[in-house]
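# Okay, sequence plus prediction incoming.
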Amino acid sequence: MIIVNNPGGSVSFSPLEHAVWHGFTPTDLVFPSFLFAVGNAMSFSMKRYAELGNAAVLSKIFKRTVLIFLIGYLMYWFPFFVNKGGHFSLSPIADTRIMGVLQRIALCYCFASLMIHFLSKQTVFILSGLFLTGYWLILLVYGDPADPLSITGNVGLFLDKFVLGESHMYHGEHIAFDPEGILSTLPAIVNVVVGYYAGKYIQQKGKGYEAISKLLLTGCLFIFLALCWNMVFPINKKLWTSSFVLITTGLDLVILSFLVYSLEINHWNKWNWTRFFTIFGKNPLPIYVLSEILGFFLGFIIIRPGLDIAAWSNTAVYQVIAPGAVGSLLFALTYMFICWLAAWVLDKRKIYIRV
């Protein structure tokens, strides 16, 4: 995601861009996989909840939810001031985006944790199905009759404008539209739920052929259902459609099956190549925040009017070495390696920041 969010220029390879609206790219799999991984991690951490009283469980869940949500909110408000003609003033909180990536992770974690802890497995499955089908019906019934699945006609947009207000929404689509809005958080909870039960299943059944074959078949079934549903309810990351939930959880299950097969059964980690990735995984939240904030600081280092150091280095170095999308990718890879070095230092010093 760091590579996707920090290209050197405006030209990137198409797999490293989100689908414009309906459709799917490899990049669209990253964020839902965050949620799947959150659920997977919950399958280990929530074992301790069974030994605690309800008050303690609620305290842990709500504390973690508030902290993650607040970090995401403050990240969008950062750097907390604006420069107007050489005069610095506090950035107006009235223009700060409320929802976002970390905020969605916080809310999905919260609702999934409450469901899993307080409800039976069967009830959680039924609720997950209702979230997916109910979201579809809500969009169709309450959206713009002319086109209820358009960027301007979906009911999620109307709800966000009513509850949040346009100034607190994302404007990256050149209009006030939040891809991490209130209503679309509902189906995203299912990504966490599937990740949780996938983790529980592997722990219960073991890392053998039977377990991974059933995970693989379930993933393929989800992908098949997603493609069928796509005919009437298109796969769309920005709306987080129910078909999008199915195809992303299906792919995550397939990928998880492959990882268990290759690393746990066949031991294809002879040269410890996975360490590069696990270094990121040991401190995902601080490194994600670093990747976002570092861009702000680079923007303050001005080489000449209208050109900051990031844009200058891309133009003067990377675009000279490899013009176009290749140079842009090289810049993004360099940026990612800088963030990785920060994660490596934390891992070297045994510093692991948890929320």
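Perfect, thanks for sending it. Residues are numbered from 1 along each chain as shown.
# hey, let's count contacts and neighbours off CA atoms from now on
OK.
# residue ranges of the helices in the stretch 151-300 of the chain, please?
For the stretch 151-300 of the chain, the helices defined by DSSP state H, counting those that start in this stretch occupy 155-163, 185-205, 209-229, 242-259, 275-282, 284-300.
# Can you lay out these as TSV showing mean neighbour count and distance to residue 105?
TSV is the format used below for those (neighbours: other Cα atoms under 10 Å; distance: least, Cα to Cα, whole Å):
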stretch	mean neighbour count	distance to residue 105
helix 155-163	18	18
helix 185-205	22	9
helix 209-229	18	22
helix 242-259	24	14
helix 275-282	15	16
helix 284-300	16	11
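# Pipe the ones you listed into JSON lines and attach distance to residue 42 per row.
Converted to JSON lines, the helices of the stretch 151-300 of the chain look like this (distance: least, Cα to Cα, whole Å):
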{"stretch": "helix 155-163", "distance to residue 42": "28"}
{"stretch": "helix 185-205", "distance to residue 42": "6"}
{"stretch": "helix 209-229", "distance to residue 42": "18"}
{"stretch": "helix 242-259", "distance to residue 42": "16"}
{"stretch": "helix 275-282", "distance to residue 42": "15"}
{"stretch": "helix 284-300", "distance to residue 42": "15"}
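# quick one: which of these is nearest residue 50?
Across those, residue 50 has its closest neighbour in helix 185-205 (14.6 Å, Cα to Cα).
# okay, now the one to match up with it:
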Amino acid sequence: MSAAPVRFASVDALRGLTVAAMLLVNTPGDWSHVYAPLLHAEWHGVTPTDLVFPFFLFIVGVSVSLGIVPRAEAGVARDVLVRALLWRAAKIVALGLALHLLAYLMLDRAHVRPWGVLQRIGVCFAIVGLVALYAKPRTQWALIGVILLGYWATGLLGYWATGRCSRRSATPPTRICPRGWIRPCSPRGFTSGMPRLRAARTRRGC
């Protein structure tokens, strides 16, 4: 976001390793014989595959800390930083949309996926960058709490609204679903971006 940006070898190395891991888990073979660590956890638990997206968000937070905050502290006009921030975020979102559109047109996909990985990374980058520029640290941590509580409440209301349980996703028994099953929801939809914001902001503070 500057004429001569400073490159950090450690950040570039982590970015490269994360991209390599993404390629590995997205092309693990013929999908009929895949090592369990190269698949996402069905619901509970975690596999190495589940860590790829959080590492991307870690890099987003580090990029904000190393590329935006120091320039703001150096006296660069805030409106200049905001324009550059939003422009970069828009390019990330546009790239993600373009890739999904090409997949839909050329690979005979059933639908276009508007909330893909790149799109959510771009949105998180824009929001976290704006928060870093305009909010004080205490306010930022308060926002994290609000986001997590809001995400929890959204999921809870969704379970109540369905009025029934589904056996497609196993969970421990709860008062809502005493059999231990809940109605499945997409982990990649719009609301899934809420905890991603928390992840990016937490990494930004590291």
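Yep, that arrived. All of these numbers come straight from a predicted model, not from anything done at the bench.
# coming back round to it: compare the helices of the stretch 151-300 of structure 1 and give me the one nearest residue 1 of structure 1.
Across the helices of the stretch 151-300 of structure 1 (criterion: Cα to Cα), the nearest stretch is helix 284-300, sitting at 8.7 Å.
# Beyond that closest one, next helix or strand please.
Downstream of helix 284-300 of structure 1, the first helix or strand assigned by DSSP states H and E is strand 302-304.
# Outside of that next one itself, which residues are in contact with it?
Residues outside strand 302-304 of structure 1 that contact it (Cα atoms under 8 Å, 6 or more residues apart in numbering): 308-309, 312.
# Report the buried residues of stretch 141-157 of structure 2.
Of all the residues in stretch 141-157 of structure 2, those buried under the rule 16 or more other Cα atoms under 10 Å are 141, 143-144, 147-148, 151.
# Check stretch 100-119 of structure 1 too.
In stretch 100-119 of structure 1, counting by 16+ other Cα under 10 Å, buried: 100-117.
# Narrow those to those in helices?
Among the buried residues of stretch 100-119 of structure 1, the residues falling in helices (DSSP state H) are 101-117.
# rewinding a little: can you pick out the most distant pair from the buried residues of stretch 141-157 of structure 2?
Most distant of these, by Cα to Cα, are 141 and 151, 15.5 Å apart.
# closest to residue 68 of structure 1 out of the helices of the stretch 151-300 of structure 1?
Nearest of the helices of the stretch 151-300 of structure 1 (Cα to Cα): helix 284-300, 8.9 Å.
# so where in structure 2 does the closest one end up aligned?
Aligned by TM-score structural alignment, helix 284-300 of structure 1 falls on no residue of structure 2.
# Now do the longest helix along structure 2: which elements does it pack against?
Longest helix in structure 2, counting residues (DSSP H): helix 78-106. Counting contacts by 3 or more Cα pairs under 8 Å, 6 or more residues apart in numbering; DSSP states H and E, helix 78-106 of structure 2 is packed against helix 117-134.
# Quick check: the helix it packs on compared with structure 1, mean distance?
Compared with structure 1 after fitting, helix 117-134 of structure 2 has a mean deviation of 0.8 Å; criterion: mean Cα distance after the TM-score superposition for structure 1.
# quick check: angle from that helix to helix 193-204?
Angle of helix 117-134 of structure 2 versus helix 193-204, following axes from the mean of the first three to the mean of the last three Cα atoms, to 10 degrees, is 60 degrees.
# From residue 160 of structure 1, how far off is residue 114 of structure 1?
Distance, residue 114 of structure 1 to residue 160 of structure 1, by Cα to Cα, to the nearest Å: 24 Å.
# got it, and residue 313 of structure 1?
For residue 313 of structure 1 relative to residue 160 of structure 1 (Cα to Cα), the value is 38 Å.
# Same question for residue 293 of structure 1.
For residue 293 of structure 1, the distance to residue 160 of structure 1 - Cα to Cα - is 26 Å.
# Residue 192 of structure 1 now?
Distance from residue 192 of structure 1 to residue 160 of structure 1, by Cα to Cα: 23 Å.
# same question, residue 298 of structure 1
Look at residue 298 of structure 1 and residue 160 of structure 1: by Cα to Cα, they are 32 Å apart.
# For residue 219 of structure 1, which non-adjacent residue is closest in space?
Among residues not flanking residue 219 of structure 1 along the chain, residue 250 sits closest, at 3.8 Å (Cα to Cα, 6 or more residues apart in numbering).
# isn't residue 33 of structure 1 right up against residue 250?
No: taking contacts as Cα atoms under 8 Å, residue 33 of structure 1 lies outside contact range of residue 250: 10.5 Å.
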